[in-house]
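Enquirer: got a predicted model here, sequence first, then my questions.
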Amino acid sequence: MFNNNYSQPTVSQTWHLAWGKVSQLTGSTWQDQQLAIFPSQPSHGTSPQVISPSGNFVIVGDVWLSNRQQLLRLQGTKDSDLLSDLKLVARVWDDWGVDTFTKILGVFGLAIWDRTQKKLWLGRDRIGGKSLYYTDSGSTRWIAPNLRSLRPHHNGELDLVALRDYLCCAFVPGAKTLWQGVRELRPGTVICFPDHEIQTYWKLPEYTTAENAGDKPSLEVYSQQLRRSLEEVVQDYLPVGKPVGVFLSGGLDSSSITALASQLHSEPVHTFSIHFGANCANELEFSSLVANHCRTNHHILEITFQQMWERLPETMAWLDDPIGDGLTVPNLLIGQLAKESVGVILNGEGGDPCFGGPKNQPMLLNQLYNSFTHLDPLQAYLLSFKKCAKDLPQLLKPEIWEAVRDQPYLFSEDLHSKNSYLNRLMALNIKFKGADHILTKVSNLTQAATIQGRSPLFDQRIVELSMQIPPEYKLMGAQEKAVLKQAVADLLPERIVFRPKSGMMVPVKLGFKQYWQRKAKALLLNRKAAIAPYLNQALIREWLNYENDTWRRYGIKLWLLVSLEIWLQVNGK
């Protein structure tokens, strides 16, 4: 199917279930008149569900509880390795019913079948660490934690608005997926069948700036509060009695998690960093400085341009929706390296959305000077991704552009909320980039490596606190993340805390110019390419030839398109 002699990657299905008309279905491990549950590997026949102690509820799902000990105390139960987190949720559900979602903390995607009321509840954690997908029509509804498990149960047609949004953002935001008729349950929500009623049990808090500035706590007070919360969360995220890993870039966020893990954990801490060879800029100077400072077992992985290209099909096969992020393949490879040493790996994802990273600055400047830029907030936000928003009229075929040009974007409500402008941007980044890009990438690609990825800075407690902190303590002039820097200043070398953020730069421009151009042309310009019915291949040819590329970021756009094409191919389009 690929133009470069790739084999089709094989990625196993996860558990999935059917609700509605199920009497003719076979291969389930549990079934009644309206519900059938299927295991991840039918040949093994392992039951993915648990029955609550009352016998009234059947529960299936993926869950990791960060407040396990608190729930055990609430249940009056001693801890036991034999009591899985899913079984603990089943016990809590017997007592609290749907209010269980307000009691449990951590990451989860759960389906609960009420055997007496004949109701099916689907619920997802607050921030989006786990996913749930469901078909939105038909006499049989299919539900799964991964989109690939629903492949036989939709028509294979693309949702054109989701395609437009992917080209703007490099991920698909919101409840839409790239497939028509398949929806994603949003974080912090519950849906009940047969009522099809969606309830929100948690949402990002809104905090307006205090009218009386004298009532505002100081930066020092907030930094101390943040430090206590960070220590509490990281402690909860550490595996008991086992070594832990950390993805370490050398930036403030991952360095902070490394320092806290090293301070709090009694077992070895392993850190993992990447680079792209001697000819490419890297952050190894800083990641090695942190590793030495924190006395971790440090591992460095060189990723070649050949690996980036050849491992992309496998990577895309593990992702639910396509993600056009140059770090997807590195995330997969470093996860596989980490598996040799640890079963749990932490990361620093969440620092930018929660504490005012530098990517917010162009939007803030536009807010101040929009009389000169003539951009409304939505236009400015779409352009801030620096992907294909500006190219849509030329990139999409005319009939596709006509179909989507006037369709609303998801971001308008948050852009006009009562929050301070910085907090509005943070809320957008947490709700969409966090849930639909970062956390789903972490979850799927660590799952591919058979390890568990955890994101402490996206914990509900950190997110809620970050929204309470006044904007001027997060972005103080040109200094980003001021409150986080003060909270961890004593844990890290000064060079790490106060150096400007540069980010993990993946050299995709060099890749396309020197290594991938011929292969990319064969992939993207083929008349039978999956993207051919939707995109203008003549424009893509210009990008591949790097015509007029001064500020147009062709490399990033091409990687986004290659990722899309390969994702479509491995998903049978």
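Expert: That came in fine, so what should we check first? Residues are numbered from 1 along each chain as shown.

Enquirer: make it CA atoms for all contacts and neighbour counts henceforth
Expert: Noted.

Enquirer: which residues touch the spatially most central residue of the chain?
Expert: Ranked by distance to the mean C-alpha position of the chain (CA atoms, centre = their mean), the top residue is Leu439 at 2.1 Å. Residues near Leu439 by CA atoms under 8 Å, 6 or more residues apart in numbering: Gly128, Gly129, Lys130, Ser455.

Enquirer: of all these, which comes closest to Glu285?
Expert: Of all those, Ser455 has the smallest distance to Glu285: 23.9 Å, by CA to CA.

Enquirer: what's the neighbour count on that closest one?
Expert: Residues lying near Ser455 (other CA atoms under 10 Å) number 23.

Enquirer: so it makes contact with Leu346?
Expert: Yes - using CA atoms under 8 Å, Ser455 is in contact with Leu346, at 5.8 Å.

Enquirer: returning to that earlier point: any of the contacts of Leu439 buried? List them.
Expert: By neighbour count, with 16 or more other CA atoms under 10 Å, those hold Gly128, Gly129, Lys130, Ser455 as buried.

Enquirer: any chance of those residues in CSV, with distance to Trp179 too?
Expert: As requested, the buried ones among the contacts of Leu439 are exported to CSV (distance: CA to CA, whole Å):
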residue, distance to Trp179
Gly128, 20
Gly129, 21
Lys130, 19
Ser455, 28
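
Enquirer: next step: these restricted to strands.
Expert: Nothing among the buried ones among the contacts of Leu439 maps onto strands, per DSSP state E.

Enquirer: from the residues you listed, which two are the most distant?
Expert: The most widely separated members of the buried ones among the contacts of Leu439 are Lys130 and Ser455, with 11.7 Å between them, by CA to CA.

Enquirer: returning to that earlier point: please identify which of the contacts of Leu439 is nearest to Ile51.
Expert: Lys130 (21.5 Å).

Enquirer: ok, second structure coming up, stack it against the first:
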Amino acid sequence: MCGISGFVSPNNQLGIEDLHGFNLVQSHRGPDFSDFFYDNFAGLAHQRLKIIDLSSNANQPMLSHCRRFVMIYNGEVYNFKNILTDIKKEDPGFNPVSTSDTEIVLHAFVLWGKEFVNKLNGMFAIAIYDKETKELHLFRDRIGIKPVFWIKYDNCFAFSSELKALSKNKTIRQRLTVNNTAINEFLHLGYIPAPHTIYNEIKKLQPGFAGTYSNNEFTTYQWWNAKEKIESEIVKDEVQALDKLREIVESSVSQCLISDVPFGTFLSGGIDSSLVTAIAQKVSANPINTFSIAFSDSKYNEAKFAKKVAGFLNTNHHEFEVTQNQALEWIPDLMSIYDEPFADSSALPTLLVSKLARSKVTMTLSGDGGDELFMGYGAYTWAQKLNNPLMKIAKKPLSLLLKSGDSRKKRVSHLLDTPSDKVLKSHIFSQEQYFYSRKELKKLLNRNYYSEFEVEETFSNIARKLSTKEQQALFDLLYYLPDDLLVKVDRASMKFGLETRVPLLDYRLVEFALNLDENLKLKNNTSKYLLKKLLYEYVPEEFFQRPKWGFSIPLGSWMKEELFNFANDWLSEDMIKKHGIFEEEYVADLKNKFYKKNQDYLYNRLWQIIVVNMWMEKESK
């Protein structure tokens, strides 16, 4: 994994000094080697984290053998040896000078042009500059594991792995304005969905998209579309499905272990990380390294389960006990790590476990993706319930009734309060109950900051009719996964120069899951049914007879205790007035309900306000 950046600037608004600046800002992503290419028309900069072929032959920017193309890329293409075999069939004279995937990927582009990307299996953000035509090509992987940001202004185009590389550039910064729509989306979802960023002028290249900058135009197109991979027929046979699942997962994990540096796995003791760890250990000759976090608050402490799984698999297990103070120390850094408002509090333990892992290894495997592909969230059950015709009739009176209940019932009442059946059918139920509805945003935000936005997903032109649960899972795959979970993992791990691979997001597994009978995902109230069946082939079922906690922290209780003064400062009347985004009375009412009326579920909404104010404060300096 690495940090990439660059520009096309024929009028020399951007130059060598800017390439150095890009690299400096992203140096944490690739601490092993730094270099750039510049020809007075375009520039490419690269920070390298050495994983495959540690020699200088694999350094980037890399020139093609014909010397026409220059490439930089972030990520890994796991099937590069298979691609080399295909290359040799068409170009028998091609002899790589390195053993890296970079050289193979570049020559694949030379041979097959833009269509080469369909051959790649991995996580990647690729930039290729054609010195002859003066065109720049960008490619992002199917699921959005690796990030790409871009901006076009005047006669210039620039891109980078992280938003800060662009936003801190003095030439670019003077053109940036805050995106009010993005603030609304963040408060509604907890993250800012692609292609938007917190700035109007900077965009995210969407997952499965590519783009070409030529003659001062940047034209994007979708080269992989999850909806197009949904087929009319589904896999219903459990034995057949389990065999196929086993084949793909074992292949994916094995491919993800290709490395010339020490590696390990993140092990929470949950279903997904345990499955990845079990297979990684199965195909490894020696005990692999595993890493987990232990929380002082026992409710959030899954470390004992991780230790139990690690002991059964005989891994070399490393456990890091996190105190509240150690976690809290990272809160002021969140804005500089994530660059834009980001509300996922599990970013804190992810940062801490990444720091621990980096002290032992350079590459890790994560279990991300299992919940979205195999219906691991309780929200999928709610999605089905809320789409029931009787529920639609009863939702308004039921909402009023539940509002007088405990925190959990109040969250559910929030779901029932949604104004539109269109939203109820297709919206992200898992977030709606925690964050702000559209109706609430009109009350929360100063009218100068309120903005209409579209985050619903349409499900037309799909080969078969999707159930409500399937719609919800697809929404999460298209938005929540790339714009929240994968952002969290990328920024947290790359903060410490740690590569994190996600074998459960192999595109073969994604396409398989999209066409798997939902009853093999959520069966008799058992979530991730088929994935669990596979796991129990490696680890005893009794290890997992417990409620799902997720990788979270007791943020709500911290905000009433250790973080009380911190939260109070960022939610103060003075701070609300200073930035002018939120209505003072509405914020005061939320604080009163949370702190004095014990409506504990509101902590997420107050945290969002804190995050926005923290970001605005940093931005104003």
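Expert: Happy to help now that I have it. For clarity, every value in this text was computed on a predicted model and none was experimentally measured.

Enquirer: about what we covered before: mind checking which helix or strand whatever residue of the second structure lines up with the residue nearest to the centre of the first structure is in?
Expert: Aligned by TM-score structural alignment, Leu439 of the first structure pairs with Leu486 of the second structure. For Leu486 of the second structure, the element it lies in under DSSP states H and E is helix 486-494.

Enquirer: how about stretch 231-248 of the first structure: buried residues?
Expert: Using 16+ other CA under 10 Å as the test for burial, stretch 231-248 of the first structure gives 231-238, 243-248.

Enquirer: quick one: what helix or strand has Asp414 of the first structure in it?
Expert: Asp414 of the first structure is part of helix 412-415 when elements are defined by DSSP H and E.

Enquirer: give me the buried positions along that helix.
Expert: Asp414, Leu415.

Enquirer: same check, this time on stretch 500-515 of the second structure
Expert: Buried, per 16+ other CA under 10 Å, within stretch 500-515 of the second structure: 500-507, 509-515.

Enquirer: which stretch of the first structure lines up against it?
Expert: Taken onto the first structure by TM-score structural alignment, stretch 500-515 of the second structure occupies residues 453-468 there.

Enquirer: chain center to that stretch: distance?
Expert: 14 Å (CA atoms, centre = their mean, to the nearest Å).

Enquirer: related to what we said a few turns ago, nearest to Leu204 of the first structure among the buried ones among the contacts of Leu439 of the first structure?
Expert: Gly128 (12.3 Å).

Enquirer: counterpart of that closest one over in the second structure?
Expert: Gly128 of the first structure maps onto Gly144 in the second structure, by TM-score structural alignment.

Enquirer: which residues does that match contact?
Expert: Applying CA under 8 Å, 6+ apart, the residues near Gly144 of the second structure are Met123, Gln206, Pro207, Gly208, Pro482, Leu486.

Enquirer: so the equivalent of the second one over in the first structure, which of the three states?
Expert: The one in question is Gln206 of the second structure. Aligned against the first structure by TM-score structural alignment, Gln206 of the second structure finds its counterpart in Arg186. Following DSSP: H, G, I helix; E, B strand; the rest coil, the label given to Arg186 of the first structure is coil.

Enquirer: quick one: Arg186 of the first structure and Thr177 touch, right?
Expert: No - in this structure, Arg186 of the first structure is not within contact of Thr177 by CA under 8 Å, at 11.6 Å.

Enquirer: what lies in contact with the match of stretch 500-515 of the second structure?
Expert: 105-106, 126-127, 204-207, 226, 229-230, 233-234, 237, 257, 344-351, 354-355, 423, 439, 442-443, 446-447.

Enquirer: just the ones of those in strands?
Expert: The strands, defined by DSSP E, take in Gly106, Val344, Ile345, Leu346 from these.

Enquirer: pretty sure the second one sits against Phe247.
Expert: What it means is Val344 of the first structure. No - applying CA under 8 Å as the test, Val344 of the first structure and Phe247 come out as separate, 10.8 Å apart.

Enquirer: any idea how far Asp321 of the first structure lies from Leu178 of the first structure?
Expert: Taking CA to CA, to the nearest Å as the measure, Asp321 of the first structure falls 7 Å from Leu178 of the first structure.

Enquirer: hang on, I meant Trp401 of the first structure
Expert: Going from Trp401 of the first structure to Leu178 of the first structure by CA to CA gives 16 Å.

Enquirer: the more surrounded of the two?
Expert: More crowded of Trp401 of the first structure and Leu178, by other CA under 10 Å: Leu178, with 25 against 19.

Enquirer: which ones are touching that one?
Expert: Counting by CA under 8 Å, 6+ apart, Leu178 of the first structure touches Leu158, Asp159, Leu160, Ala162, Leu163, Val172, Asp321.

Enquirer: 7 Å - rerun?
Expert: If you count contacts by CA atoms under 7 Å, 6 or more residues apart in numbering, Leu178 of the first structure has them with Leu158, Asp159, Ala162, Leu163, Asp321.

Enquirer: who wins for neighbours among those?
Expert: Going by other CA under 10 Å, Asp321 tops the contacts of Leu178 of the first structure with 28 neighbours.

Enquirer: now the aligned partner of that one in the second structure, nearest residue through space, not along the chain?
Expert: Superposed on the second structure with TM-score structural alignment, Asp321 of the first structure falls opposite Glu340. Closest residue to Glu340 of the second structure apart from its sequence neighbours, by CA to CA, 6 or more residues apart in numbering: Ile198 at 5.9 Å.

Enquirer: okay, and the corresponding residue of the second structure for Leu74 of the first structure sits in which element?
Expert: Under the alignment (TM-score structural alignment), Leu74 of the first structure maps onto Asp86 of the second structure. Under the criterion of DSSP H and E, Asp86 of the second structure resides in helix 80-90.
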